[in-house]
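Novice: the sequence and its predicted three-dimensional model are supplied below.
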Amino acid sequence: MKRISIIAAICLFALGTNAQKRGNKIEITPKTKGTEAKVGTEVSIKRGWRSARVTTQDGQIVPCQLDDINGDGTADVVFFIGEAGKRHIITLSKDEPQEIYEPQVYAELMLTNKKIKEENKQDLYISQLTVDNGTNPYWMLHHHGTAFENEQVAYRIYFDHRQTVDIYGKNNKGLELRQTQFYPDAEQKAKGLGDDVLWVGQTLGLGTLRGWDGYKPLMLEDVAHRSQRIVARGPLRTIVEVKDEGWTVTPGSSPITMTTLYTLAADERHCTVDIRFEGNAADREFVTGIINVKNSTEFSDGKGLRACWGTDWPVSAKDSVGHKRETVGLGIYIPEEYVVRQMPADKDNYPIIVRPRNNHLRYFITFCSANESWGFKSDEEWYRYLVEWKKTVK
């Protein structure tokens, strides 16, 4: 499923779409160059609309959501997953409440309640958190940062100087983070719920962006204000914002501000990583990539797609009781316009050096767990899938 963006003005159009606006109605036909039957479609709207309703040309209701991307209290965009090649009508209202649809995604950011011992019974839910330089909330946050999922996969982002993207694998399709809170108990595991499947440590995890000094990755140590915010909670996609305001990448350099949006839509494995910079980032190199899973095989097409398949413990040695070795497939695709060079694998990572264009960087991360009842069981299967997947997100 591919996402397309359209700006809602007097007349709407974009490559691969045909859209028109008349009063409070927008007509749009999602199209794709791939073979996807469903297309995630984002339409920007003006301020003041309270609700949106999407229907097909024959009157069938299509679930949708309104998102406030910039956090000013009013909706910026309508998002829906429509049928490619079929005309859809968006009806906006300033009076009617938004219809509620069955959730297909979920996100949570939580403080740890010290009065509750169970790791899957925490109850201090928050929407955002900002800390000052030198403050590390890693241990005060349950599962150490924001976690989000759809029915196939789940991710979390560490709230510390690493800002690592970590993953949670599932045995069966379904939303389950609200139940397990990333830490399933023995009873939940016996029922087939998923678990943490990757140990990331100090590595790049799955597509984490860090500074680069020409020799090694640089953690986000010197940041004036570090934030995480749940921008959108569904029902069709979740968006998590990570903001590093006043990041001094190397001592003596001019601070920059980096705002990263992680977007996960229903029915997709991959997460879109969209990064905007403020300040002088145009000539600066950064590094991203994927962890070198123990004894993993590697795949690369030399054009921005890199992947691995391997098996290792998902936790540190001291926490390994109750866990088993986990087999995972990881993948990252970075459009070639951002790629400076692909570095050889080292003991920790499969690194890729990148440079923003116009203070912007966008790439895609994805993974699978061999535990999945519907998924991939070998590196050959996984790599074949990724070659086709890349075509859908270009």
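Specialist: Sure thing, it's come through. Residues are numbered from 1 along each chain as shown.

Novice: C-alpha only now, for contacts and for neighbours.
Specialist: Fine.

Novice: just checking, what packs against whichever helix or strand residue 262 is part of?
Specialist: Residue 262 belongs to strand 256-265 when elements are defined using DSSP states H and E. If you count contacts as 3 or more CA pairs under 8 Å, 6 or more residues apart in numbering; DSSP states H and E, strand 256-265 packs onto strand 141-150, strand 237-247, strand 271-278.

Novice: got the ones you listed as CSV, with mean neighbour count and distance to residue 381 columns?
Specialist: Formatted as CSV, the helices and strands packed on strand 256-265 follow (neighbours: other CA atoms under 10 Å; distance: least, CA to CA, whole Å):
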stretch, mean neighbour count, distance to residue 381
strand 141-150, 25, 22
strand 237-247, 23, 27
strand 271-278, 20, 20
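
Novice: returning to that earlier point: buried residues, the strand holding residue 262. List them.
Specialist: For strand 256-265, a neighbour-count test (16 or more other CA atoms under 10 Å) marks 256, 257, 258, 259, 260, 261, 262, 263, 264, 265 as buried.

Novice: strands of the stretch 51-200 of the chain, start to end?
Specialist: Using DSSP state E, counting those that start in this stretch, the strands assigned to the stretch 51-200 of the chain run over residues 51-56, 61-62, 64-67, 77-83, 88-93, 105-111, 124-126, 128-132, 141-150, 154-157, 165-169, 195-196.

Novice: related to what we said a few turns ago, okay, angle between the strand holding residue 262 and strand 77-83 too, please.
Specialist: 40 degrees (axes from the mean of the first three to the mean of the last three CA atoms, to 10 degrees).

Novice: can I get the helices and strands packed on strand 256-265 in CSV with distance to residue 131?
Specialist: Shown next, in CSV, are these (distance: least, CA to CA, whole Å):
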stretch, distance to residue 131
strand 141-150, 12
strand 237-247, 10
strand 271-278, 19
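
Novice: out of those, which comes closest to residue 83?
Specialist: Comparing those against residue 83 with CA to CA, the closest turns out to be strand 237-247 (16.6 Å).

Novice: can you tell me what sits against the closest one?
Specialist: 104-107, 146, 148-149, 220-233, 255-266 (CA atoms under 8 Å, 6 or more residues apart in numbering).

Novice: how about residue 4: what's its closest non-neighbour residue?
Specialist: Spatial nearest neighbour of residue 4, chain neighbours left out: residue 41 (5.1 Å); criterion: CA to CA, 6 or more residues apart in numbering.

Novice: let's bring in a second model and compare:
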Amino acid sequence: MNSKIILGAFALTTLLACKEKQDKNVVEEIIEVEEVQPATYTEISVKKGGSWKEDTREYIDGSFVNVEEMEVPEQHTDHSWYIRYEGPGWENKQTAYRLYLDWRNAIDIFGKKVDTLVLPFVGTDGFDSYHNDAPWGQDILKAGKSMGIGGYGRFTGDTIAHFDEVKKTLVEIDNSAENSSVTIDYKGWKTGDVTTDLKSVISIFPEDRFLKAELTPSVSFDGLATGIVKFDDIPLMKETSENGDWAYIATYGVQTLAGENDKLGMAIFYKTDQAKAVEGPYDHLVVFNPSTEKQTYYINSAWDQEKDGIKTEEAFKQDLQTKLSELDNNGKLE
């Protein structure tokens, strides 16, 4: 499965090369691979063949290899150069996301200008090259001290506790015909006087720009939260569905790394009986009620440079309203 996915992502480049060589048999083979390119894709890629520099917690030398499951090394932290683009990534033809798999635990957006899979390319020509504009797109969100869009932590009333203290973190990748998902099991996540295990399952589907997030803590505690990064002069929008079961928080405006006039919309949909919207220091927050039940929410974004994408605030609001109605009627987006 993984080999076909990677071949599919590289099909266009290879096809062009083959055309130059006029190799008919190879061209036909690549076209066949391109036709079976999956609709969704997720990956995590780690370095093999190098070694840890203990005093700086950096991984030196080696090359990146995709894995289907892993335990995050104790040495790993932000900018360890160990995980390609610093965590797992999800994508479909319209959008792509990544999660910083370290103490930050924020979710970032890869804005895509093309409608083909790009993640196998990202970070292969220099660890942080994805910050630069490229034909496929680029990293467009500056998370800073926030949870990015849809990351998760614990709101303590005046700050967000991220994942500074975790005994063990396990990751599993799954690519299927229906969706692509990443399951992360955090063992012994400690914040203040609370220690819990937390299971996170984040999925992307063949169509549209959203991720589905499911969080299941092992103990009931207050403050489990997600959110959207705050930017100056970008107002918060809120809306509740007609029957009151679902709501969203959202922002729209110039809030990317891509350019002065670049527009991005971000939203989180949540169940009103599971959570409420509040303000944090760096995020517009959705804070879940204490529970050991699965907490489900959706992360949504729209970048105005997407191919055939959403170009205006009005169109973004209309899209959010359509999704809110679908949640009202079906209880899910999939």
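Specialist: Now that the structure is in, tell me what you want to look at. Please read all numbers here as calculations on a predicted model, not as lab measurements.

Novice: picking that back up, if we compare the strands of the stretch 51-200 of structure 1, which one ends up closest to residue 202 of structure 1?
Specialist: In terms of CA to CA, the element of those nearest to residue 202 of structure 1 is strand 165-169, at 11.0 Å.

Novice: which bit of structure 2 covers the closest one?
Specialist: With TM-score structural alignment applied, strand 165-169 of structure 1 matches the range 107-111 in structure 2.

Novice: do the same with stretch 214-224 of structure 1
Specialist: Here stretch 214-224 of structure 1 aligns to structure 2 at residues 157-167, judged by TM-score structural alignment.

Novice: residue contacts, residue 172 of structure 2?
Specialist: Residue 172 of structure 2 touches 68, 69, 70, 182, 183, 184, counting by CA under 8 Å, 6+ apart.

Novice: let's see that with 6 Å instead.
Specialist: Counting by CA atoms under 6 Å, 6 or more residues apart in numbering, residue 172 of structure 2 touches 68, 69, 182, 183.

Novice: of the strands of the stretch 51-200 of structure 1, which is nearest residue 297 of structure 1?
Specialist: Nearest to residue 297 of structure 1, of all the strands of the stretch 51-200 of structure 1, is strand 165-169, at 19.0 Å by CA to CA.

Novice: tell me roughly how far that closest one lies from structure 2 on average.
Specialist: Compared with structure 2 after the fit, strand 165-169 of structure 1 shows a mean deviation of 0.8 Å (mean CA distance after the TM-score superposition for structure 1).

Novice: could you tell me where stretch 64-74 of structure 1 falls in structure 2?
Specialist: So stretch 64-74 of structure 1 sits over no part of structure 2, by TM-score structural alignment.

Novice: out of the helices and strands packed on strand 256-265 of structure 1, which comes closest to residue 342 of structure 1?
Specialist: Closest of these to residue 342 of structure 1 is strand 271-278, at 18.6 Å (criterion: CA to CA).

Novice: now what about the closest one, what contacts it?
Specialist: Residues from elsewhere that reach strand 271-278 of structure 1 (CA under 6 Å, 6+ apart): 256-264, 359-365.

Novice: got it, and stretch 293-307 of structure 1?
Specialist: The contact list for stretch 293-307 of structure 1, computed with CA under 6 Å, 6+ apart, reads 308, 309, 310, 312, 330, 331, 332, 333, 334, 335, 336.

Novice: count of neighbours near the third one?
Specialist: Going back to what we said before, that points to residue 310 of structure 1. 19 (other CA atoms under 10 Å).

Novice: wait, a strand at it?
Specialist: Yes. Under DSSP: H, G, I helix; E, B strand; the rest coil, residue 310 of structure 1 sits within a strand.

Novice: show me what it lines up with in structure 2.
Specialist: Here residue 310 of structure 1 is matched to residue 253 in structure 2, going by TM-score structural alignment.

Novice: quick one: contacts for its match?
Specialist: Contacts of residue 253 of structure 2 (CA under 6 Å, 6+ apart): 263, 264.

Novice: for the one 4 residues further on, same thing?
Specialist: Remark: with contacts taken as CA under 6 Å, 6+ apart, residue 257 of structure 2 is in contact with residue 140.

Novice: go again using 7 Å as the cut-off
Specialist: Counting by CA atoms under 7 Å, 6 or more residues apart in numbering, residue 257 of structure 2 touches 140, 141, 142.

Novice: which one of the helices and strands packed on strand 256-265 of structure 1 lies closest to residue 387 of structure 1?
Specialist: Nearest to residue 387 of structure 1, of all those, is strand 271-278, at 16.4 Å by CA to CA.

Novice: can you give me the helices for structure 2?
Specialist: Using DSSP state H, the helices of structure 2 run over residues 2-9, 11-21, 24-35, 313-330.

Novice: can I get the ones you listed in a markdown table with distance to residue 99 of structure 2 and mean neighbour count?
Specialist: Listed next are those as a markdown table, based on distance: least, CA to CA, whole Å; neighbours: other CA atoms under 10 Å:
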| stretch | distance to residue 99 of structure 2 | mean neighbour count |
| --- | --- | --- |
| helix 2-9 | 20 | 18 |
| helix 11-21 | 26 | 14 |
| helix 24-35 | 27 | 14 |
| helix 313-330 | 23 | 16 |
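
Novice: okay, these in TSV with distance to residue 152 of structure 2 next?
Specialist: Listed next are the helices of structure 2 as TSV, based on distance: least, CA to CA, whole Å:
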stretch	distance to residue 152 of structure 2
helix 2-9	28
helix 11-21	35
helix 24-35	36
helix 313-330	22
